[in-house]
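Enquirer: Here's my sequence, what's the structure:
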Amino acid sequence: MPQILWSTRWQPGPAARAVEPGAEVVVGVTEFVTHRPWRTFSVGTAGMRLRRTWPRTPGAVGMWLWVDVGPRMDRSGSITVWTAEEHLMGFVARPDHREIVRAHRDGGALRSATWTAPFTSRSAVYDSAWRLVSGAAPWPVDTP
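Expert: Reported below is the predicted structural model:
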């Protein structure tokens, strides 16, 4: 059975129109691999709830949610774009985000990658992040 990767459409945030072409943005990619396949749906549903508040999230440029339902594993995550790292950290610290992380943390493994890049276009950001999600590029390894 082949791997199936799905992604939502771009969901702009309040800073989407303020980002000039070429401006530095922070790109974040998360991946949550569930220990049990049936948990993928509840994780994805939680992500969709957070997506509803995205248009009011300070510093948010845009986001995509993604899910991979395949024979080897079930995983889901997000690709997010921010005007600055402190806005990403503010989102991670939000009570609704922390609640979801706590609810699912024992049900799988989470990893993330963050980098800065010039914002040339939504598709350029998406393509670079999608390389991680699709396995075309390796995930960065944390060094102590």
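Enquirer: C-alpha from now on. contacts and neighbour counts both.
Expert: OK.
Enquirer: In this protein, what residue spans correspond to strands?
Expert: Remark: strands assigned in the chain by DSSP state E are 4-7, 11-12, 24-34, 60-69, 74-82, 108-118.
Enquirer: Present the ones you listed as a markdown table; the columns should include mean neighbour count and distance to Thr40.
Expert: A markdown table is the format used below for those (neighbours: other C-alpha atoms under 10 Å; distance: least, C-alpha to C-alpha, whole Å):
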| stretch | mean neighbour count | distance to Thr40 |
| --- | --- | --- |
| strand 4-7 | 13 | 13 |
| strand 11-12 | 18 | 21 |
| strand 24-34 | 21 | 6 |
| strand 60-69 | 22 | 8 |
| strand 74-82 | 25 | 6 |
| strand 108-118 | 15 | 9 |
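Enquirer: any idea how far the closest residue to Thr34 other than its chain neighbours is from Trp38?
Expert: Once flanking residues are discounted, Thr34 sits nearest to Gly108: 4.1 Å by C-alpha to C-alpha, 6 or more residues apart in numbering. In this view, Gly108 and Trp38 are 12 Å apart by C-alpha to C-alpha, to the nearest Å.
Enquirer: I'd like the structure of this one too, to check against the first:
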Amino acid sequence: MLRSRWSPGPAGNAFSSDRPGPDGVGGAEHARGGPLVVSVTDFTSDAYRHLPGIARHGFALRRLWPHLDGAVGMWLWAAPSLRRCGSVSVWTGRRALAGFVRLPEHVAIMDAYRERGAIRSVVLEYDGFDPARIRQDADAWLMPDDHHRGARGAPRRRG
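Expert: Presented below is the predicted three-dimensional model:
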């Protein structure tokens, strides 16, 4: 699986330390904890030819990231050989995530590709910001084997 670098959002400073950890995310000591929601999305394209356009749109949408209220940060990911791609995004709450989902740019991407594949998503809840745990849980959910998705003590799933 290929992953983009961590893209911090405006709310990210409240959750990360000054010392960067893996992928440029704040280190193990966090400036503050608090409840967070993480959205993990997984899009499987019907055809390889759609992947370049999906990637282009995803990176274009990521450019808005530093200006989105409640955005802590995010990674984009892709498994080109499986025709799959998606994101792992971290939010201060459900209201911030809902605001992103309603953005005209996000709606346009969903409208353009909705009928060109299958999408699934999950919202995970956390008591604090632990980038390594978030990535581990997201990777476990993204695994193709249903028996491993709930493994490793993943937090509650909602929505």
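Enquirer: so what number do they get for TM-score?
Expert: Overlay of the two chains. TM-score (TM-score structural alignment, normalised by the length of structure 1): 0.86; 135 aligned residues with a C-alpha RMSD of 1.9 Å.
Enquirer: just to revisit the earlier point, the residue nearest to Thr34 of structure 1 matches what in structure 2?
Expert: Structural alignment (TM-score structural alignment) places Gly108 of structure 1 against Gly117 in structure 2.
Enquirer: Surely that match is in contact with Asp42?
Expert: No: taking contacts as C-alpha atoms under 8 Å, Gly117 of structure 2 lies outside contact range of Asp42: 10.4 Å.
Enquirer: thinking again about what came up before, will you turn the strands of structure 1 into TSV that also has distance to Trp130 of structure 1?
Expert: Putting the strands of structure 1 into TSV (distance: least, C-alpha to C-alpha, whole Å) gives the following:
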stretch	distance to Trp130 of structure 1
strand 4-7	10
strand 11-12	16
strand 24-34	9
strand 60-69	10
strand 74-82	8
strand 108-118	12
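Enquirer: so which of those strands gets nearest Arg102 of structure 1?
Expert: Minimum separation from Arg102 of structure 1 across the strands of structure 1 (C-alpha to C-alpha) falls at strand 108-118, 11.3 Å.
Enquirer: What are the contacting residues of that closest one?
Expert: 21-36, 125, 139-140 (C-alpha atoms under 8 Å, 6 or more residues apart in numbering).
Enquirer: Can you tell me the closest non-neighbouring residue to the residue most central in space within structure 2?
Expert: Nearest residue to the geometric centre of structure 2 (C-alpha atoms, centre = their mean): Val88, 1.4 Å. The shortest distance from Val88 of structure 2 to any non-neighbouring residue, by C-alpha to C-alpha, 6+ apart, is to Val40 (4.5 Å).
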